[in-house]
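>>> all I have is the shape, not the residue letters:
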C-alpha cells in the first residue's frame, strides 16, 4: 500500500478545491442570465485586454502588454476617481493624512476628478 503523508493529503485537498472552483466559475461564466448582468458596455476594454493576452502568447510581449494596459485602464476608468477620492480622504493613515501637510492628498484630490460611478 502507498503511504500518503499529511502534506500530500493537504495538497490533494487544496487541488480538489481549486479544480472545483475553476469548473464552478466556468459554469457561472457562461450562464446567460449572469452574462446579461455583465459588463457588455465595456466590450472594448475587455477585447483589448484579452487581445493583449493572446498577443503575448503569440510571442509579441511588448505590444501585448501595451494592449493589456490600455484594456485595463479602459475597463476600470470609472473606478479610479472613487479610489483616488478614498485615498485623498483617509485621515487615519499618517503618511496620507492632512495633518502632515503632505503633497499626496492634494495629488489624489486632483486625480479624483468630478466623475462618479453612479
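Thanks, I have the structure now. Everything numeric here is computed off the predicted structure, so don't read it as measured data.
>>> please count neighbours and contacts with C-alpha atoms only from this point.
OK.
>>> residues contacting the longest helix belonging to the chain, please?
The residue-count maximum for a helix in the chain (DSSP state H) belongs to helix 6-29. The list of residues contacting helix 6-29 from outside it, by Cα atoms under 8 Å, 6 or more residues apart in numbering, reads 34, 35.
>>> is residue 90 part of a helix or strand, or is it coil?
Local secondary structure at residue 90 is given as coil here, using DSSP: H, G, I helix; E, B strand; the rest coil.
>>> test my guess that it contacts residue 97.
Yes. In this structure, residue 90 sits in contact with residue 97. The criterion is Cα atoms under 8 Å, and the distance is 6.1 Å.
>>> in terms of neighbours, single out the busier of the two.
In terms of neighbours (other Cα atoms under 10 Å), residue 97 is the more surrounded of residue 90 and residue 97; the figures are 18 against 14.
>>> ok, that one to residue 69 distance?
Counting by Cα to Cα, to the nearest Å, the gap from residue 97 to residue 69 is 30 Å.
>>> and the comparison structure, right after this:
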C-alpha cells in the first residue's frame, strides 16, 4: 500500500497536534496550545483518512454521542474552559475510539520496551480488562 503525500502531511499534522496537546496539559491547561493541538489533530485526521471517510466516521449513528462529546469538548475549550473541555473531549475520545483500544494494546504488547511496561502487575491487570472484559 502506497502512502500519498497528503497522508504524510496528515501524519505530520497529527504529530504536531499531539505535541501541542501534551504541551498544553503540561503548562496547566493552556487553552491556546490545547486549541492549536485540537485543530492540528482534526486537520491531520482529515488528511490521513480523507474528508469523506472522516465525516462518515464521525456521523455514524452509533458514534454520534462520542462525536458530539468530542466536538463539544473542543467548543467548550475554545470558549475559555480548558479543563472542563478536555474532560468532555476525553469522554468523547473514549466513546469514539474505545473499540480500537484492545487492538492497540495487543500490538503494543509485541513492541520490545513497551511490552515490559505493560507486563507490570497493576498495568497488566488493567490491560487484560481492556482486551478481554468478559474474562473478569
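Looks like it came in fine. Since the model is a prediction, treat every value here as computed from it, not as a measurement.
>>> now the most centrally placed residue in the second structure: which helix or strand?
Central residue of the second structure (Cα atoms, centre = their mean): residue 93, 5.6 Å from the mean position. Secondary structure here is read from DSSP states H and E; on that basis residue 93 of the second structure sits in helix 82-97.
>>> in the first structure, what residues pair with that helix?
In the comparison with the first structure, helix 82-97 of the second structure aligns to the range 61-76 (TM-score structural alignment).
>>> what's the match for residue 34 of the second structure in the first structure?
Using TM-score structural alignment, residue 34 of the second structure pairs with nothing in the first structure.
>>> so residue 34 of the second structure versus residue 23 of the second structure, what's the distance?
In this structure, residue 34 of the second structure lies at 8 Å from residue 23 of the second structure, with Cα to Cα as the measure.
>>> and those two? Which one has more around it.
Between residue 34 of the second structure and residue 23, counted using other Cα under 10 Å, residue 34 has the larger neighbour count: 27 against 16.
>>> just give me the neighbour total for residue 69 of the second structure.
Taking other Cα under 10 Å as the neighbour definition, residue 69 of the second structure ends up with a count of 22.
>>> so who does it touch?
Counted by Cα under 8 Å, 6+ apart, residue 69 of the second structure has contacts 88, 89, 91, 92.
>>> and which of these is nearest to residue 120 of the second structure?
Proximity of these to residue 120 of the second structure (Cα to Cα) peaks at residue 91, which lies at 25.9 Å.
>>> what number of residues lie near that closest one?
17.
>>> residue 54 of the second structure is in what secondary structure piece?
Residue 54 of the second structure is part of helix 51-58, with elements assigned from DSSP H and E.
>>> give the buried residues for stretch 59-74 of the first structure.
Residues of stretch 59-74 of the first structure classed as buried by neighbour count (16 or more other Cα atoms under 10 Å): 64, 65, 67, 68, 69, 70, 71, 72, 74.
>>> now residue 7 of the second structure: closest residue in space that isn't a chain neighbour?
When the adjacent residues along the chain are set aside, residue 7 of the second structure lies closest to residue 48, with 4.3 Å between them (Cα to Cα, 6 or more residues apart in numbering).
>>> relative to helix 82-97, how tilted is the helix or strand harbouring the one you found?
Secondary structure assigned from DSSP H and E places residue 48 of the second structure in helix 31-49. With axes from the mean of the first three to the mean of the last three Cα atoms, to 10 degrees applied, the angle from helix 31-49 of the second structure to helix 82-97 works out at 20 degrees.
>>> ok now helix 31-49 of the second structure, how far from the chain's centre?
Its chain's C-alpha centre lies 11 Å from the corresponding centre of helix 31-49 of the second structure when counted by Cα atoms, centre = their mean, to the nearest Å.
>>> by how many degrees do it and helix 51-58 diverge?
Helix 31-49 of the second structure and helix 51-58 are oriented at 110 degrees to each other (the same axes, to 10 degrees).
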